[in-house]
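# Okay, predicted coordinates and the sequence, questions at the end:
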Amino acid sequence: MRTIFLYSQLFFFSVVTYLPAAAQEMSGQPREKTAFQIAAPWKAVYDIRSDVAIVYGVNDTDIPFAERVALYRQKGYETHFMTGIAWGQYQDYFLGEYDGTKHLDEGQVERDGDTIWHGKNVPYIVPSASFLDYLKTHVKQAIDAGVTAVHLEEPEFWARAGYSEAFKKEWNNYYGFAWMPQHESPEATYLSSKLKYELYYNAVKEVSAYVKEYAKSQGKNIRCYIPTHSLLNYSSWQIVSPEASLARLNTIDGYIAQVWTGTSREPVYFNGLEKERVFENAFLEYGSMVSMTAPTGKKLFLLTDPIEDWPRTWEDYKENYQATFTAQLLYPGVASYEVMPWPQRIYLGKFKLENNDTPQPISQAYATQMQVMINALNHVPLSDNKLNGSQGISVLVGNSMMFQRFPTHNGYEDPQLSNFYGMIIPLVKRGIPASIIHMENLDTEYGLKNTKVLIMSYANMKPLSPKVHEYLADWVRKGGILLYYGKDTDPFQQVREWWNTNGNTYEAPSQHLFELLQIPAATGDGEYEVENGKVVIRRKDPKALVLQAGGDEEFMQLVRTAYQKDAAAGKLMIKNNFYLERGPYLVAAVMDEHQDKSSLTIEGPVIDLFDPELPVLAEKEVPPGTQTFLFALSAIDDMQRPQVLAAASRIYNEKSTADSYSFLTKSPEGSHNVMRILLPSAPSEVTISKAGDHVKTEFSQEWDAVTNTLKLEFENSSKGINVHLRF
């Protein structure tokens, strides 16, 4: 496969064989590559044909949960169960129907005494023992209904909460001393957030253990997943959650990375300008989730949403869906996806157009494009390929990023989480595929294995254990290059923690790290050789790198020197794009806000999977600020074998003979199907009929003699459409 890149860079890629849907199915094993979540019962108009239907909530509809599960199973779906662990349709618990006692006083409460509500009579909850017992009854019902996995969604505690009697009780039990109002001191804020973290860690631990124990008693093996926002988003939105720690529980089998337009459109700073940077932010959010999970070997589903919770225009949804969709595909070590939440909201909902205030249903074109994209996810393979660009630069993060967000003290400010983004957005914007490393995973084999240059700061987080520094110091001594940014003067440096208790008297946690590295206590900038490695200290908080125009110039020079000279890792490539090949799928994004304003050109022939017409292009131009998702015909190993290359439907029952090719295809009822099919020669006969009654279906066809591909268009059916081709 040939590609044209800016700067004429050459990259070498491994070969991944493309297999049609039927060949990818694992005989005798449930296939769980793609999924969607839904509370509503099955309907033909949103029958999107992913592998798994994650049926939401025991109490979420008038139709009993077991009936909803049975219906999805009858339609061929593997079924899972999802329910919120911090909120949900639990009015029977809160209003006293469950045990005769009202529990509204267990909600998360703000300083002014207001409860934080998720819905009517549904507070975000302080997870009490009685609430967890109640939640276990829902888990039991789900397992009894035949689900094969349980998802405990969004363990969330708002940073601004922490004033309820329920929380004060938990404080006394955990710390053994009187509750401290978090607004009164940095230490109270930090300790409050740390407790919130522990409460939901223990809640997940207890309920997931029940999942495993009850399943085992029934002779079943039920998996348990945590659908959660990224550490970056929770930190930005001022929410505390256990995040990375949960992967260490042997009762947790993995996560769903809840990243979508709604999280990724959170504005961030770069070059002095605060604005939405949806692709870049999504790329980092997914990267945070991959980094959190990959070292543990647990499964990860990546989520996208063709719309979002907040009402906007269809044009806005489409543009940002493409951005987040592209970002998730740039992580080739993950190939499982939640293709959408709430299909009924997408197919039956109405939203505005750009110049029309009257809400409109989804357009035929966007629905077709979306269906092409989600069906492609059934085939996108895992790959050992890497993003183009300089590998080996990482930024350190930790769960304690969530602990300093609210309220502020002594003038401490971190606008839009800029003490994190300052270390990484300048790299991403220059086409450097910087990775994220979780300090909670430094003890794994994966750890810092592929990192040559590590950038870190304690301006926005703190190490929860001195072990973190032992791993970092060992890595530096063996040849790692560490760039440390931070004044170490924020008010959270003096909170009651391991570095200043039990005989330790460090004024800041970084002093412990530098002592292990035998670096003298430094108040100013410095550069220090440490055995085979090097430490560069800059007494500047990372937010300064992005809050001012041009604030990252010295930073980029330091990164270049560290990478090229100190780490001897090769030339630091500066460019405006990311590009990745995954089997026949080509994924690319071109950044704006870059001195290089040129487009990326990708040689064809390729099928444009973001275009609902599925055109075959001789080449694809990707302008700055846009992304693309392509199917490369040159990746097909047997051009004589008939196969569906792309379709707004899912393909079943493929059959080939010397002169024919047939299959069954399914997608939401009444939606518009466009598909491109590879054939050895032009078809002499095309027959299309509805499954079951064999009634002929109207269609249009177009043959491309250059690529030997047939484009078919017709109306989809949930029951299925039979396609028979002779050639």
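Perfect, I can see it now.

# going forward, measure contacts and count neighbours with C-alpha atoms only.
OK.

# Name the single longest helix found in the chain.
Counting residues, the longest helix found in the chain (DSSP state H) is helix 186-217.

# Tell me the gap between the helix or strand following that one and the middle of its chain.
As assigned by DSSP states H and E, the chain's next helix or strand after helix 186-217 is strand 223-228. Centroid separation between strand 223-228 and its chain, computed with C-alpha atoms, centre = their mean, to the nearest Å, is 13 Å.

# List the buried residues in the longest helix of the chain.
186-201, 203-215 (16 or more other C-alpha atoms under 10 Å).

# now do stretch 63-72
Buried residues in stretch 63-72 (16+ other C-alpha under 10 Å): 65, 66, 68, 69, 70, 71, 72.

# any idea which strand is longest in the chain?
Identified as the longest strand of the chain according to DSSP state E is strand 600-608.

# which secondary structure elements does that one contact?
Strand 600-608 sits against strand 616-622, strand 626-632, with contacts defined as 3 or more C-alpha pairs under 8 Å, 6 or more residues apart in numbering; DSSP states H and E.

# and the closest residue to residue 635 other than its chain neighbours, how many neighbours?
Here the nearest residue to residue 635 in space, its sequence neighbours aside, is residue 584; by C-alpha to C-alpha, 6 or more residues apart in numbering that works out to 5.1 Å. For residue 584, the neighbour count with other C-alpha atoms under 10 Å is 25.

# now swap in the one 3 residues further on and tell me
Around residue 587 there are 22 other residues, counting by other C-alpha under 10 Å.

# Name the residues of stretch 380-391 that are buried.
Within stretch 380-391, the residues scored as buried using 16+ other C-alpha under 10 Å are 380, 381, 382, 383, 385, 386, 387, 388, 389, 390, 391.

# Confirm for me that residue 55 is in contact with residue 70.
No - counting by C-alpha atoms under 8 Å, residue 55 stays clear of residue 70, with 10.3 Å between them.

# Got another one to weigh against that:
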Amino acid sequence: MKKTSILIALLAASALVTAQVKDPVKTTFQSSREWRPTIDNRADAVMIYGTGGNPSDKSKRIPFEERVKTWQNKGYITHFMTGIAWGEYQDYFTGKWDGKMHLDEGQVDIKGDTIWHGHMVPYIVPTDNYLKYIKEMHVKRVIDAGIDAIFMEEPEFWARAGYSESFKHEWKKYYGFEWRPQHESPENTYLANKLKYWLYFNALNEVFTYAKAYGKSKGMDVKCYVPTHSLINYSQWMIVSPEASLASLPVVDGYIAQVWTGTSREPNYFNGVVKERVFETAFLEYGSMESMTAPTGRKMFFLTDPIEDWPRDWVDYKKNYQATFTAQLLYPNIADYEVMPWPERIYEGLYKTSMNSDTKAKIPKDYATQMQVMINTLNQMPKSKNQVSGSSGISILLANSLMFQRFPTHAGYDDPQLANFYGLALPFLKRGVPVKTVHIENLSFKEALTDTKVLLMSYANMKPLSPEAHQHLADWVKSGGVLIYSGTDLDPFQTVQEWWNTKGNHYSSPADHLFEKMNIEGVAKEGRYNYGQGSVHILRTDPKDYVLKQNNTQQLLAVVKDLYETKAKGGKLQFKNNFFLTRGVYDLVAVLDESVDAKPYQIKGNLIDLFDPKLPIYTSRDIQVGEQCFFLNLDRIQDKQKPQVLAAASRIYDEKIDAHHYSFIAKSPIQTTHISRILLPQKPKSILVNQQEVFAELNWDQKTKTYLLGFENDPQGVAVAIKW
């Protein structure tokens, strides 16, 4: 064999091996504690939090390296997570690290008050010295401990901050001129927030570049991830973060979408009413995170939390957990999950038993069982080519600068509760249209607009950071896309000193530059314009008016419906009050309130209700307005003769099958109750749990050939042996 042929064969074999290497982590969680039997939820990996732990966890902690070993000894893949904008870094602030006090590097508001995350834990202005500390004292240490995946969470700079001496120093270094108070003008606000955005972009680039280089020096391939809230949430909470721009960094391997009840319950306006809309907000938040990374191919974990940071009651937690859990599963291209943060808080914390009670208790047994059934479905949740029911192809354009205009307000122009975004999203989402989002920073990727037929946008609440995006939009319209622009272009940020009005450009607003690209000269009037094979329709209304006022969406709906059906050739624009998705054997349903009607959604089949800790089987269910449901559809199981655990409040290990016998080991946290529904070829004669006979005739369902099995969980494992 010739050397060339041998080389080609070796390369081909190498490529095959590489293609077959599977990322072993599909599910993960974060904990600042050592392993304990009460928090052993059996995800694939654990992100051990902080070399010094989590600032909100005041319990005594064992050293980081020992914490790592306790989880590794139980079979977990161990990763590392810490905050990039805050953390247990008192040795830095008090001068223990380098002999200098650094409390002046905290983020400071206009009153001169430091913004704190916890006791002696300020939100940080990421100076060069601070980044040096993070690298040397934290990143190096965890890589030396053998950790090859680092999660730097929540790069957050508060919009109300920007008054510290450290920030003023960074301003002068970045802009080359003296600091300007952000409250004095829209331009100062824009410049301040643009700097905040860049500081954490640079911080992550610096830290991750170091992590990869140091890991490589030790023969390790270190992966780097950013757990971050969605652009929608940060904008609504008035926080600045690099978000989609991180996709341009080769040192970023992926993200965690930090979406949960706490973010999704932030009220928004619709039809003149401001209130919590947890499912809808979560759906949009997860969507913005998916679209942020979809064109890049980076890994994305979706997070849900069975409780939340704010102390409430178990009834409230359960209701909203189901809403956010359903919302995350309605994105069939994402199948990696952070199943929970802080299991020590979830399993061991005390919370009110109901809204009107002062009695506090640990997680109710039935809720713990239900939650564990839900998180164990995630270990086998498949990606799917199926789409959520409804008219597809309507997207809303987002930009990172959505975070720049939130605080303070200027010239009396307000955007309450991010109404200019929700004004484009909720009129369609509430009518059963699964709207998506597109990030302007990703328009250079050809995949960014592949599935979009009609793109809605406004510059009332954001601005383009570069002119290149407009050429991409114009090219897309020319090739047949439909663009609907809604905005008066009268907000005070239109005139900040930016690329559209400097260096030879004299546009009164960035939209004028965009329209000129499509042969629409001057200040465009409301109306429809053709460009190439596509169309542009301009509405001279700021989108917030569609939701701040009652019954004020008729014009927007009519324009979108007409263009969707006639120009975009999207078929009939369907309005309904529900969403439905099939993923493998799973069915997901959400029925919306404030919609076109109040009819329940009926689903039929042999269905295991995965939101019910008793795992009942239904042949028909009517899902009411405001409810979400999650089912396992027995009719879609491919091999009904194969014994298998279909749903369980434990993770299943060591399955063994022969002609008349099926056995496995079930593991889950202690002090919780197991429930499982097991498919068998025929009615069992014997079921042994830890060698004790437990078979009960009434737990056998002959029609579906499933057995309902319950016992108390044990993280060391419960042995189940079934004979028929």
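Good, I have the coordinates. The shown structure was predicted, so the numbers you read here are calculated from the model rather than taken from an experiment.

# Would you convert the helices and strands packed on strand 600-608 of the first structure into a markdown table that also reports mean neighbour count?
As requested, these are exported to a markdown table (neighbours: other C-alpha atoms under 10 Å):
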| stretch | mean neighbour count |
| --- | --- |
| strand 616-622 | 17 |
| strand 626-632 | 23 |
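
# Quick check: which of those is nearest to residue 278 of the first structure?
With C-alpha to C-alpha as the measure, strand 626-632 is the member of those nearest residue 278 of the first structure (10.7 Å).

# what's the angle from that closest one to strand 600-608?
On the basis of axes from the mean of the first three to the mean of the last three C-alpha atoms, to 10 degrees, strand 626-632 of the first structure is oriented at 50 degrees to strand 600-608.

# Work out the gap between the following helix or strand past strand 626-632 of the first structure and the centre of the chain.
Using DSSP H and E, the helix or strand that directly follows strand 626-632 of the first structure along the chain is strand 643-647. Centroid displacement of strand 643-647 of the first structure relative to its chain, using C-alpha atoms, centre = their mean, is 27 Å.

# post-alignment, strand 643-647 of the first structure versus the second structure, mean distance?
Strand 643-647 of the first structure, aligned to the second structure and superposed, deviates on average by 0.2 Å (mean C-alpha distance after the TM-score superposition for the first structure).

# Which elements pack onto that strand?
When contacts are defined as 3+ C-alpha pairs under 8 Å, 6+ apart, strand 643-647 of the first structure sits against helix 364-376, strand 672-678.

# ok, then the element right after it?
Scanning forward in sequence from strand 643-647 of the first structure by DSSP H and E, the next helix or strand is strand 650-656.

# mean deviation of that next one from the second structure?
After superposition onto the second structure, strand 650-656 of the first structure sits on average 0.5 Å from its aligned residues (mean C-alpha distance after the TM-score superposition for the first structure).

# Okay, buried residues for that strand please.
Within strand 650-656 of the first structure, the residues scored as buried using 16+ other C-alpha under 10 Å are 650, 651, 652, 654.

# Could you dump those residues into JSON lines with distance to residue 29 of the first structure added?
Converted to JSON lines, these look like this (distance: C-alpha to C-alpha, whole Å):
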{"residue": "650", "distance to residue 29 of the first structure": "19"}
{"residue": "651", "distance to residue 29 of the first structure": "19"}
{"residue": "652", "distance to residue 29 of the first structure": "17"}
{"residue": "654", "distance to residue 29 of the first structure": "19"}
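
# Now do the SS call for residue 546 of the first structure.
Under DSSP: H, G, I helix; E, B strand; the rest coil, the three-state class of residue 546 of the first structure is helix.

# Report the contact partners of it.
269, 270, 271, 272, 273, 418, 421, 422, 426, 552 (C-alpha atoms under 8 Å, 6 or more residues apart in numbering).

# before we move on, the earlier item: list just the one of the helices and strands packed on strand 600-608 of the first structure that sits closest to residue 173 of the first structure.
Of all those, it is strand 626-632 that lies closest to residue 173 of the first structure, at 51.3 Å by C-alpha to C-alpha.

# for that closest one, packing partners?
By 3+ C-alpha pairs under 8 Å, 6+ apart, strand 626-632 of the first structure packs against helix 314-329, strand 585-590, strand 600-608.

# what range in the second structure matches the second one?
Per the alignment by TM-score structural alignment, strand 585-590 of the first structure matches residues 586-591 in the second structure.

# Mean deviation, the matching stretch versus the first structure?
Mean deviation for stretch 586-591 of the second structure: 0.7 Å (mean C-alpha distance after the TM-score superposition for the first structure).

# before we move on, which element is residue 173 of the first structure in?
Take DSSP H and E as the rule and residue 173 of the first structure turns out to sit in helix 165-175.
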